[in-house]
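Peer 1: Pasting the sequence and the predicted model now:
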Amino acid sequence: MRGSIVVGNARESVDAVAYIAGREKLDWLRSIDPLVDHVVGLGDFRAELEETVLLYRRDGVPRVILSGAGGEDEWIGHVERLRVAVAAAVRRARRLKSVKRLGIVVEESLVEKAAGEGAGKAWAIEQALVAADMANYAYSLHGRGEKPHVLAEVRLEPGDDEVLEAARAVAEGVRLARDVANAPANIMNPEGLEQAARELASRLGLGIRVLHCEELESLGMGGILAVGGGSDVEPRLIILEYHGGGKRVAVVGKAVAFDAGGLDLKPPQAMLEMKYDKSGGAAALGIVAAAARLRLPVDLVALIPAVENMPSGRSYKPLDVIKMYNGVTVEIGNTDAEGRLIMADALAYAAERYKPDIMLDLATLTGAAVVALGNHAAALMSNNEELASKLEKAAWRAGEPAWRLPTWPVYEKQLESKTADTNNVGGRWAGVITAAKFLEKFVDGRPWAHLDIAGVAWVQEKGPWKPYYPSGATGWGVRTVIELLRSL
């Protein structure tokens, strides 16, 4: 289910038109027509952030939506004010089943202020278009029941064709990530992930390799094989390559298509959201798709270890010792700390085979990240100051905040094992950091950054609450990494 984002005259051949402005531009709103002037004059619309009002008129476009962008003092910044206000307007229009086409007019100074936080006016308009597309997203497998209402078209003013193409590229990447993460485990298991990757490679002309069990065994990828061994669906490592020239970048995305916890079985309630444990891999797919469509000047490889973590007679067990691709031996302290094992093999393989200038990984890795930061920011850890700074700035520009945590050597002591080189868990305390310290053992000293997206990869009870995340998967990380790649 999807509509289309376009640019052009927002007041022609539409069912509704939305006007976006901040508190400082109420006079601009009042100049639109007498009806808007009357509503604003009464104080019934103050342009607060996410505030919307629906008006009806007899002449011209029959429905008018006013959507607020808040004030200059909003902590989220101007470009996020723009995104949120545009998305709120789209959400308001979607509540009206008779509205098929929505026009959006953005007050000029808001675009200019947003432009100052990024790469100029065209970039700011692109951000608004992507937010509109995200707010118009719905995932539905309804066979006979009523499907969610999606607008057939959202038209933004101002904008041009070049901006539109860039916005569509990023929006497609986010949609792909959300679709893959939202898909249930019986559809998007490791086999389904491989099929999705092959379809993407065929459509965009990407290189693709998939390592199945026989090759994983010959390479010694003990982490992927151990975690995936309990499932009837074989594990695999999916590798997509985009060659745009420039810096070599490797992105590893965790794709546990369903996480039952292995023999350290999760309680039933905790399993209800575990189809989202493939969100890191989903983001990696979205990133390479967007980079290819944008024709970014980078050589990008996406590595997606795809497994199911299930209990069976073939499952790996607590206190087992497994050998990883780079020769490190790992004592299993908990089979539900599986993501770091599959990520470690993929990181080590990427470091050795591709020798990237930059390594990134995205994973719904720890509940500790949610305890530390809630559902409003990803946890960021890195072994490289310059990369960490660039990624943190890219995350802020993208509206996907990341907060940096330390990776001091002292945390490694929590991972010590008496029978192997390391344990896969470091105890209850600083769990988000010890997980990152485990991954760091497999990057061969290359510049690397880790994003733990466990709190933000899908809409949970406590957020993230944004109008461009109606429900389900968020696609978190796609926009951040694209911003980083552009900055290179």
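Peer 2: Happy to help now that I have it.
Peer 1: When you work out contacts or count neighbours from here on, use the C-alpha atoms and nothing else.
Peer 2: Fine.
Peer 1: same for the longest strand anywhere in the chain, what does it pack against?
Peer 2: Determined from DSSP state E, the single longest strand within the chain is strand 299-309. If contacts are counted by 3 or more CA pairs under 8 Å, 6 or more residues apart in numbering; DSSP states H and E, strand 299-309 sits against helix 190-204, helix 222-228, strand 236-243, strand 248-253, strand 255-259, helix 279-294, helix 339-354.
Peer 1: Can you give the distance of it from its chain's centre?
Peer 2: Relative to its parent chain, strand 299-309 has a centroid offset of 15 Å by CA atoms, centre = their mean, to the nearest Å.
Peer 1: Which SSE is immediately downstream of it?
Peer 2: strand 321-323 (DSSP states H and E).
Peer 1: which residues touch the closest residue to residue 255 other than its chain neighbours?
Peer 2: For residue 255, ignoring the flanking residues on the chain, the nearest one in space by CA to CA, 6 or more residues apart in numbering is residue 278 at 3.7 Å. Residues in contact with residue 278, defined by CA atoms under 8 Å, 6 or more residues apart in numbering, are 180, 181, 254, 255, 256, 257, 258, 364.
Peer 1: ditto for residue 431
Peer 2: With CA under 8 Å, 6+ apart as the criterion, the residues that contact residue 431 are 366, 368, 369, 425.
Peer 1: Can you get me a residue count around the nearest residue to residue 341 once chain neighbours are set aside?
Peer 2: Using CA to CA, 6+ apart and skipping residues adjacent in sequence, the residue nearest residue 341 is residue 223, 4.7 Å away. By the criterion of other CA atoms under 10 Å, residue 223 has 27 neighbours.
Peer 1: so where do the helices sit in the stretch 1-150 of the chain?
Peer 2: 26-30, 34-41, 78-94, 108-115, 121-135 (DSSP state H, counting those that start in this stretch).
Peer 1: got the ones you listed as CSV, with distance to residue 162 and mean neighbour count columns?
Peer 2: Listed next are the helices of the stretch 1-150 of the chain as CSV, based on distance: least, CA to CA, whole Å; neighbours: other CA atoms under 10 Å:
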stretch, distance to residue 162, mean neighbour count
helix 26-30, 28, 16
helix 34-41, 33, 15
helix 78-94, 19, 27
helix 108-115, 16, 19
helix 121-135, 9, 26
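Peer 1: try this one side by side with the last:
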Amino acid sequence: MNCNLYTTPSKDWKADVCIVLSCEGTQPLEKLQALKDVAPWVEISPALRDFQGKEEDLALAYGHPEQNIPRLLCIGLGSIDKLKSELSPFDKFRKVIGTAIKKVQKLNLTSVAFCQDNLDEIAKLYGCDLSNIVEELVFSAKLALYKINIYTSKKDEDKEITTLNIYLNSQQNYDNIKAALRRGESSAEGVMFSRMLANGPANIVTPEYLADQAESLAKKYNFKIEILEKDEIKDLKMGAFLAVAKAAKEKPRFIILEHCPKGTEDQTPIVYVGKGITFDTGGVSLKPAAKMHEMKADMGGAAAILGFFKTLGELSTSGTNEQVLKRRVIGVMPCTENMIGGKATRPGDVVTTCSGKTVEILNTDAEGRLILCDALTYAQKRWNPEYIVDLATLTGACAIALGEDIAGLFSNDVHFSHELYQYGNKTGDYVWSMPLWGNYFESMKSDVADMANIGSREGGAINAALFLKQFLEFEGENAKLKWVHIDMAGPAYVLKKNSILGGGASGFGVRLLLSIASNK
């Protein structure tokens, strides 16, 4: 779907349908004179007179089919008071836009329009700039059209919405609004790319496939890339990573992508580390058969980082130099399967990690922390960054604690945690700060190694975060390090559906990573 911004007079507006948003108790057409000029029939439409503006209420009105705007679709945002009291008001806005776009798609229409007069009123309700509304509108509209069924032999026969036009009244703030439109488009492309990877079946989306996708991104958008194979991983003494990969027929890959635009070569980078388990059987500590197929999405952390780089690439090709993120960012993705077989790691095995510390593997299904611990050590040793953020579908315990909407956030820095909480509320990638209670590490002590890879059942998500913390240094020359671990087991792959998410992989984390990089 092509998204466009125009400043043409209303007599030149053209679309199959114009969408208008309105709140309960308000008159949707009251301040939309330009729309009434191009579609005067809207003032006498019975459908619009009956429209009440309740949440996701729809009213579709028809004019003459030969007119430039032959249809008007009104959709309700609900109560103004409720809208203003919500913690993340854009959440409802995104879903309302998604509902409207899906309605247009069901009507087999191919072009849709929005007008500034209406969007200005919505911006006032939210207390934000028009550019914020445009960014969220475009982002939501594109996500509403995402289809999960890319592997089906019979494709949907619905017509595609090919054009979304936003009509402005003047050139005022045009450049800022255009930049916002491109951010919305680029973010949506990144999220959909992440969804595509995590929804893909594990016989297709292998570690090598992820490496190929990373190479394609690097080639298309001029990123730096390194892909380490098994022998190179072995040379780096990543014993924990290799222990997980032992039984897998698919060979592991250690992927490094770097965004380093001109002038940022000497910057201390932000480093993102993403878990890339392309299928998780649990190993010898075998998972139950029920829902094991969902473990194709256990590489959600790596998918989020690849989606983030896709967004960066799209922004860099959006036509304006101002859109290029002037920040050095590195993505590190250890990728492998966790399989069962004669070569599989056994419960009780002891491995030596990249840090030199030893780990007794008591549960082979606690594999994510094993590949991440080597990646975290490697990242700090090589780049000594000020910020490290790791993302992983790490523990079912976190999903049980926080549900499908919110990821757990663990950090050594309270201020950085609060910033991510604010970024999450703005982008819809919600996070909630969790304790790193050091006493819990007592249950992870081992008689035969420096530590075990699991602790007590209680506080499982905290135990996993504490395990990862052991592989980073926070003293001396590393005292500046601000580290965040995001356990995204809940929101990365979801069952409940809404108008911008049809279930399955959500693309969680892409916009959150963009917000971090844009503000640090």
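Peer 2: That came through fine. Small disclaimer: the values here were computed from a predicted structure and weren't measured.
Peer 1: what's the spacing between the residue mapped onto residue 234 of the first structure from the second structure and residue 332 of the second structure?
Peer 2: Using TM-score structural alignment, the equivalent of residue 234 of the first structure in the second structure is residue 251. From residue 251 of the second structure across to residue 332 of the second structure, the span is 17 Å (CA to CA, to the nearest Å).
Peer 1: So the two - more neighbours on which side?
Peer 2: residue 332 (27 against 16).
Peer 1: mind checking what that one lines up with in the first structure?
Peer 2: Per TM-score structural alignment, residue 332 of the second structure is aligned with residue 303.
Peer 1: can you pull the contacts of its match?
Peer 2: 237, 238, 239, 240, 250, 251, 252, 253, 284, 346, 350.
Peer 1: on that earlier part again, distance of the residue nearest to residue 341 of the first structure relative to residue 17 of the first structure?
Peer 2: Applying CA to CA to residue 223 of the first structure and residue 17 of the first structure gives a distance of 53 Å.
Peer 1: how big is the offset of the helix ranked longest in the first structure relative to the second structure?
Peer 2: Longest helix in the first structure, counting residues (DSSP state H): helix 161-182. Compared with the second structure after fitting, helix 161-182 of the first structure deviates on average by 1.9 Å (mean CA distance after the TM-score superposition for the first structure).
Peer 1: Could you tell me where that helix falls in the second structure?
Peer 2: So helix 161-182 of the first structure sits over residues 178-199 in the second structure, by TM-score structural alignment.
Peer 1: Next: stretch 326-344 of the first structure.
Peer 2: The aligned range for stretch 326-344 of the first structure is 355-373, by TM-score structural alignment.
Peer 1: now that stretch, how far from the chain's geometric center?
Peer 2: 26 Å.
Peer 1: same check, this time on stretch 55-66 of the second structure
Peer 2: Distance, centroid of stretch 55-66 of the second structure to centroid of chain: 33 Å (CA atoms, centre = their mean).
Peer 1: what do you get for stretch 149-167 of the first structure?
Peer 2: Here the centre of stretch 149-167 of the first structure is set off from its chain's centre by 21 Å, with CA atoms, centre = their mean.
Peer 1: With stretch 421-434 of the first structure instead?
Peer 2: 25 Å.
Peer 1: same question, stretch 408-418 of the second structure
Peer 2: 19 Å.
Peer 1: Over to stretch 433-450 of the second structure?
Peer 2: Remark: stretch 433-450 of the second structure is offset 30 Å from the chain centroid, using CA atoms, centre = their mean.
Peer 1: Onto which residues of the first structure does it map?
Peer 2: Residue span in the first structure matched to stretch 433-450 of the second structure, by TM-score structural alignment: 404-421.
Peer 1: Quote the end-to-end distance of that stretch.
Peer 2: 27 Å.
Peer 1: quick one: buried residues of that stretch?
Peer 2: 404, 407, 411, 412, 414, 415, 416, 417, 420, 421 (16 or more other CA atoms under 10 Å).
Peer 1: Please flag which of these sit within strands.
Peer 2: residue 404.
Peer 1: nearest to residue 93 of the first structure, of the buried residues of stretch 404-421 of the first structure?
Peer 2: residue 404 (37.3 Å; CA to CA).
Peer 1: residues in contact with the nearest residue to that closest one once chain neighbours are set aside?
Peer 2: The spatially closest residue to residue 404 of the first structure, leaving aside those adjacent along the chain, is residue 380, at 4.5 Å (CA to CA, 6+ apart). For residue 380 of the first structure, the contacting residues are 388, 392, 402, 403, 404, 405, 449, 450, 451, 452, by CA under 8 Å, 6+ apart.
Peer 1: hmm, back to that, spell out which residues sit in contact with the match of residue 234 of the first structure, please.
Peer 2: Contacts of residue 251 of the second structure (CA under 8 Å, 6+ apart): 207, 208, 229, 230, 245, 336.
Peer 1: among the residues you listed, who's most crowded?
Peer 2: Within the contacts of residue 251 of the second structure, neighbour counts (other CA under 10 Å) peak at residue 336, which reaches 30 neighbours.
Peer 1: Measure how buried the closest residue to that one other than its chain neighbours is and give me the count.
Peer 2: Sequence neighbours aside, residue 252 is the residue nearest to residue 336 of the second structure in space, at 4.6 Å (criterion: CA to CA, 6+ apart). The number of residues packed near residue 252 of the second structure is 28, by other CA under 10 Å.
Peer 1: do residue 95 of the first structure as well
Peer 2: Close neighbours of residue 95 of the first structure, defined as other CA under 10 Å, add up to 13.
Peer 1: Also the one 10 residues further on?
Peer 2: By other CA under 10 Å, 20 other residues sit near residue 105 of the first structure.
Peer 1: So it is in contact with residue 154, correct?
Peer 2: No. Taking contacts as CA atoms under 8 Å, residue 105 of the first structure lies outside contact range of residue 154: 10.9 Å.
Peer 1: I'd like the helices of the stretch 1-150 of the first structure laid out as CSV, including distance to residue 360 of the first structure.
Peer 2: Conversion of the helices of the stretch 1-150 of the first structure to CSV gives the following (distance: least, CA to CA, whole Å):
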stretch, distance to residue 360 of the first structure
helix 26-30, 44
helix 34-41, 48
helix 78-94, 24
helix 108-115, 27
helix 121-135, 23
